[in-house]
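Visitor: Prediction below, plus the sequence it came from.
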Amino acid sequence: MSGGTVLLVVAKAPVAGRVKTRLTPLFSAEQAAALAEAALGDTLAAGLAVGAGRRVVVLDGAPGAWLPPGYEVVPQVAGGLDVRLAAAFEGCAGPALLVGMDTPQVTAELLAAPFGPGGWDGCDAWFGPAADGGFWALGLADPAHAGLLRGVPMCTDRTGAVQRARLAEAGLRVRDLPVLRDVDTPADAAEVAGLAPHTRFARAFRTLRAPVPAPTALAVEAR
């Protein structure tokens, strides 16, 4: 079964003003979009390095030059994030692992277990918690369980806890992936860039990072 596992990458096209708006005003809208594109590139590269049966970008927006060969693109459906994530699973015929584009530190090694031999033996779901209380990955052996996402409050500090509890309450056998930190704020970006210095994201962060303001004359005199 694991050899046919589908990788779903839920993404928003990296367009200035539409992505990573919490990185502004420290970064401009264009710089925030560049960081988003770098994070997406790292995520897609990690996905290419695992033995997925299919690789699908579930996209809000239009594909661009950032899309590498090896991925299909399907549009996100209308509705809240819970509805869009559920629909992504419902488009699969078997086991699937869904990841977001906000964890550029993800590696093929972190993703490997659900795609490797025995990845779904004795397991109905994989869950990757995020440090902010959400989740960065969710896997379901059977897309019929996608309804467990609907109604989960998204983008809160209890999203992950509610989602994981739903899986357990439905009787699913859940395996956990490591905790990762989403990139939402400049502080997140700095930490993730430091944790994964060789990623596209880290290189973009180092290039675009706003310089530290020089001391004012008044501050210098006050020393």
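Guide: Yes, it's here.

Visitor: Please count neighbours and contacts with C-alpha atoms only from this point.
Guide: Fine.

Visitor: Show me where this structure has its strands.
Guide: Assigned by DSSP state E, the chain shows strands spanning 6-12, 54-60, 72-75, 96-99, 125-129, 135-140, 174-176.

Visitor: Could you dump these into JSON lines with distance to residue 160 added?
Guide: What follows is these, written out as JSON lines (distance: least, Cα to Cα, whole Å):
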{"stretch": "strand 6-12", "distance to residue 160": "16"}
{"stretch": "strand 54-60", "distance to residue 160": "20"}
{"stretch": "strand 72-75", "distance to residue 160": "24"}
{"stretch": "strand 96-99", "distance to residue 160": "13"}
{"stretch": "strand 125-129", "distance to residue 160": "6"}
{"stretch": "strand 135-140", "distance to residue 160": "5"}
{"stretch": "strand 174-176", "distance to residue 160": "12"}
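
Visitor: one more structure, for comparison:
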Amino acid sequence: MSAHFSLLVIAKAPAAGFAKTRLCPPATPEQAAEIAASALLDTLEAVLNTPGAKPVVAMTGELGAAARSAEISRALRGATVIAQRGWDFGAKLANAHADTAAVHAGLPVLQIGMDTPQVSPESLAAAVEPMLHGGRDSVLGPAEDGGWWALGLTDPNHAQVLAGVPMSREDTGELTLRALAGVGLRPKTLTTLSDVDTMLDAQRVAALRPGSRFARAVGAVTWQEVTR
């Protein structure tokens, strides 16, 4: 198998009032949008520096209304940008895999979101390694909330099972594993990561990457605001 692979990022334009609203309060809508924009920028930086990766970003929302829109637009020049399409999030994920396969035919796909800005080029390379050189047909990275942060497939057509998996639930990870097993896949389990749902999540993730854009954006919301 080629050492190249598609690295798919599912992203939402970080506009105030629409991005990371679960961080409000204590964050203001503008602070939440800044945190989301920083998470996306840190994620894109890692993706663009991952060896062998062909970046694809499946985007939704109006980027012109987003926080740090100019900086995000510049970062996106290094990726192929496609539009999300589908009636719900599961269908959007399935379609994003199919559209990525159309862009980079024959390559395995590793899909992540923009909620784990602690990823690095090294961790992403390690995540896809079992498919590139380990003979595995898939990988799945569990998230601490019961979902998952990464899904890799040697055959992106298998992502169609995601259209039938309820998303954003405590059992989404388990249901995804069952769906993949139903089409004969045995995913290798990756390292469990915390994604960013609450302000406390954001602070824990920021502590893993001190000095990052994300850490600076989270630091703009003080601990006193978080605990009020």
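Guide: Yep, it's here. Since the structure is predicted, the reported quantities are computational estimates derived from the model, not experimental observations.

Visitor: May I have the TM-score of the superposed chains?
Guide: Overlay of the two chains. TM-score (TM-score structural alignment, normalised by the length of structure 1): 0.89; 212 aligned residues with a Cα RMSD of 1.8 Å.

Visitor: Mind putting the strands of structure 1 into TSV with mean neighbour count and distance to residue 150 of structure 1?
Guide: Shown next, in TSV, are these (neighbours: other Cα atoms under 10 Å; distance: least, Cα to Cα, whole Å):
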stretch	mean neighbour count	distance to residue 150 of structure 1
strand 6-12	24	16
strand 54-60	20	17
strand 72-75	15	18
strand 96-99	25	15
strand 125-129	24	16
strand 135-140	25	14
strand 174-176	17	18
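
Visitor: if we compare these, which one ends up closest to residue 204 of structure 1?
Guide: Residue 204 of structure 1 lies closest, by Cα to Cα, to one member of those: strand 6-12, at 18.3 Å.

Visitor: Mean deviation, the closest one versus structure 2?
Guide: Once fitted to structure 2, strand 6-12 of structure 1 is off its aligned match by 0.4 Å on average (mean Cα distance after the TM-score superposition for structure 1).

Visitor: one step back: please identify which of the strands of structure 1 is closest to residue 149 of structure 1.
Guide: strand 135-140 (10.0 Å).

Visitor: which helices and strands does that closest one pack with?
Guide: Using 3 or more Cα pairs under 8 Å, 6 or more residues apart in numbering; DSSP states H and E, the elements in contact with strand 135-140 of structure 1 are strand 96-99, strand 125-129.

Visitor: Need the residues that contact that strand.
Guide: 89, 95-100, 102-103, 114, 124-130, 146, 159-160, 177, 180, 182 (Cα atoms under 8 Å, 6 or more residues apart in numbering).

Visitor: Ok, stretch 72-81 of structure 1 next?
Guide: With Cα under 8 Å, 6+ apart as the test, stretch 72-81 of structure 1 has contacts from 54-61, 63, 83-84, 87-88, 154.

Visitor: Tell me which two of those sit farthest apart.
Guide: Greatest spatial distance among the contacts of stretch 72-81 of structure 1 (Cα to Cα): 54 and 154, at 26.3 Å.

Visitor: how much does the longest helix anywhere in structure 1 stray from structure 2?
Guide: As assigned by DSSP state H, the longest helix anywhere in structure 1 is helix 29-48. After superposition onto structure 2, helix 29-48 of structure 1 sits on average 0.5 Å from its aligned residues (mean Cα distance after the TM-score superposition for structure 1).

Visitor: Outside of that helix itself, list whatever touches it.
Guide: Here helix 29-48 of structure 1 makes contact (Cα under 8 Å, 6+ apart) with 7, 9, 11, 13-21, 23-24, 55, 66-68, 70, 101-108, 111, 199-201, 204-205, 208.

Visitor: Mind checking which of those are in helices?
Guide: Within the contacts of helix 29-48 of structure 1, residues falling in helices by DSSP H are 108, 111, 200-201, 204-205, 208.
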